[in-house]
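Student: Based on what follows, work out the 3D shape:
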Amino acid sequence: MSEYSPGPASWRNVYGHLRQALRRRPARRPGWAVGVPVIALAAGLLFTTSATSASDVPLREDRQLQLADLIEERANRVAAAEAEVAPLEAEVAALTEALAGADAPVLAEQDRAAEHREAAGFSALRGPGLTVHLDDALRPDGVRPPGAEPDDLLVHQEDVQAVVNALWAGGAEAMTIMGERVIATSAVLCVGPVLLLHGRPYSPPYEITAIGDPAAMSDALAGSSGVQVFWEAADAYGLGYRESVEEDVSVPAYEGTSTLRSGQVPR
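Tutor: Model (predicted):
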């Protein structure tokens, strides 16, 4: 470090350093002066283009159209897969039956599996039961009730699931949704305004039918907090809810796959 000494020479040095610094600073400014306006202009063009696109194209409707196309495409794929699998399943069943006639262990396993087919949902059942009807709030004038949002007027996945769980809790022996047999591994999913079950889309009104004691199942529905929430929404917004006692109803056997990847014993 050099020692500072006052005098004309030192002031000349300070002045020289300042002059050099002032010369160097303008050399950097033109880049920023040009770059910042260009970036601001580009950002403005992007915002303007986005706003124009949003005003010209109904983005929400566009997504709904894409979702409807996707659901239809998946439903067609499921139907094609089922058409391909059905003859293969029949062939496997025929070969298994033929082998069982000559193989005692295979026959024993078939008999053991047959004992659980009804409980698992792979056998058709018939008897008294209860049907629950759920429907969206349909208003011909298209005017929503005061304070209602569009979602308040629709039947949702949790509404269907609440009814299904209450019917099982009420002692249901077998159940269908929209005529489709449901078992322990069946999943009820809502995608947009439709219900997906086993890969097939269904639209409201939804019908859930269960075989069992109608009175016990009706009591279970009344005691379900999820069903009570739907009743409140039905009173407020006009959603549809109705129970029908069935003296004699049939439910088909489940025809899908029984593959279970994971499970947990309830506690």
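
Student: going forward, measure contacts between C-alpha atoms and count neighbours the same way
Tutor: Will do.

Student: List of residues touching stretch 190-199?
Tutor: Residues outside stretch 190-199 that contact it (CA atoms under 8 Å, 6 or more residues apart in numbering): 64, 67, 74-75, 78, 154, 156-157, 186-189, 201-204, 256.

Student: To compare with the earlier structure, here is another sequence to fold:
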Amino acid sequence: MTGAHAAGPKEAPSASADASPPHTHVKRPKRSLAWRIGTPTVALLSGALFVVSAADSRGTDLRPGRYTDLAGLVEAEANDYDDVREHLQDLEDQVDRLTNDVRSLPVSRARGKIAELKDPAGLEPRTGPGVSITLSDSPDDTLDEAVAHDIKVDRLVVHQQDIQAVVNALWVGGATAVTIAGQRVITTTGIKCEGNAVQLQGVPYPQPYVIQAVGDPVALTAAIDADPLVTGYRADAANPYVDIGWDLVVETSVDAPAYDGLLDFRYAKPLDRN
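Tutor: Sure thing, here's the model as predicted:
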């Protein structure tokens, strides 16, 4: 036909348009040896720590003081408050009982007995006529004469038994108060030799030892004269080869202060053999 173009054959698509690009093989980087060994090691260590924690806790919380919820905290605080109130009530009841006991007749009698015994126990000061006795070691120049006449050296010094003998004689003579070196003597007073001094209630005092007593001077002097231990000491005082110190003076007024030391007693306890 005139003016018409004959349809020609269709052009085949280009092979480059439909064909997929060739497959390219990408190489993955290899992990280092440290990562391959370290990762399993860390996992094993973590597991071991979990096992150790479980064994130590024995099924309990490793932090027992920690509350898991507010309700538990409130309940615990409420229980503590109730315990404190109960303890307070017990203390108030005890105070009431003790207050009633203080006003009771037995307590009043006990207080009266204590007041009555304070004076004879040495807890009240005493003043009155009495005697003053002084004991002292022999002079130093007596030692050679004593050795030459075969006299024991221990007879030249004042011992605790000499002081005790004088004090005991004064008690026998009716002394109402006795002092040694100005310290009040009571039933628990201890006298002990310590080197060239005498310890009185743990405190050392050097010679001369002054012993004073409140009481009837005539009765006190008579008791001193009658005591055999004091008589032996006075015989050494009269011996010129011993010449140990002795002096007795009658006093118109002797001041004996109240005992102000410790009054607590301590006792030995048996060992527990169980």
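
Student: Counting only strands, which of the contacts of stretch 190-199 of structure 1 make the cut?
Tutor: Val188, Leu189, Pro201, Tyr202 (DSSP state E).

Student: wait, doesn't the second one sit right on Gln157?
Tutor: Going back to what we said before, that points to Leu189 of structure 1. Yes. At 5.9 Å, Leu189 of structure 1 counts as touching Gln157 under the criterion of CA atoms under 8 Å.

Student: So those two - more neighbours on which side?
Tutor: More neighbours surround Leu189 than the other of Leu189 of structure 1 and Gln157, with 18 against 15 (other CA atoms under 10 Å).

Student: Which position in structure 2 pairs with that one?
Tutor: If you follow Leu189 of structure 1 across to structure 2 using TM-score structural alignment, you land on Lys192.

Student: what's the spacing between the nearest residue to Ile183 of structure 1 once chain neighbours are set aside and Gly16 of structure 1?
Tutor: Leaving aside its sequence neighbours, Ile183 of structure 1 sits nearest to Gly121 (CA to CA, 6 or more residues apart in numbering; 5.9 Å). To Gly16 of structure 1, Gly121 of structure 1 is 95 Å away according to CA to CA, to the nearest Å.

Student: Same drill for these two, tell me which one is more crowded.
Tutor: Neighbour count, other CA under 10 Å: between Gly121 of structure 1 and Gly16, Gly121 has more, with 22 against 12.

Student: List the residues that contact that one.
Tutor: Contacts of Gly121 of structure 1 (CA under 8 Å, 6+ apart): Ala174, Arg181, Val182, Ile183, Ala253, Tyr254.

Student: Pull out the buried residues from those residues.
Tutor: Among those, those buried by neighbour count (16 or more other CA atoms under 10 Å) are Ala174, Arg181, Val182, Ile183, Ala253, Tyr254.

Student: my guess is Val251 of structure 1 contacts Leu125, does it?
Tutor: Yes. With contacts defined as CA under 8 Å, Val251 of structure 1 counts as touching Leu125 at a distance of 5.4 Å.

Student: Give me the common contacts of the two.
Tutor: Residues within reach of Val251 of structure 1 and of Leu125 at once, by CA under 8 Å, 6+ apart, are Ala174.

Student: Which one of these two is surrounded by more residues?
Tutor: Neighbour totals were compared for Val251 of structure 1 and Leu125, and Val251 leads with 22 against 16 (other CA under 10 Å).

Student: Could you find the closest non-adjacent residue to the alignment partner in structure 2 of the more buried one?
Tutor: In structure 2, the residue matched to Val251 of structure 1 (TM-score structural alignment) is Ala256. Closest residue to Ala256 of structure 2 apart from its sequence neighbours, by CA to CA, 6+ apart: Arg126 at 5.0 Å.
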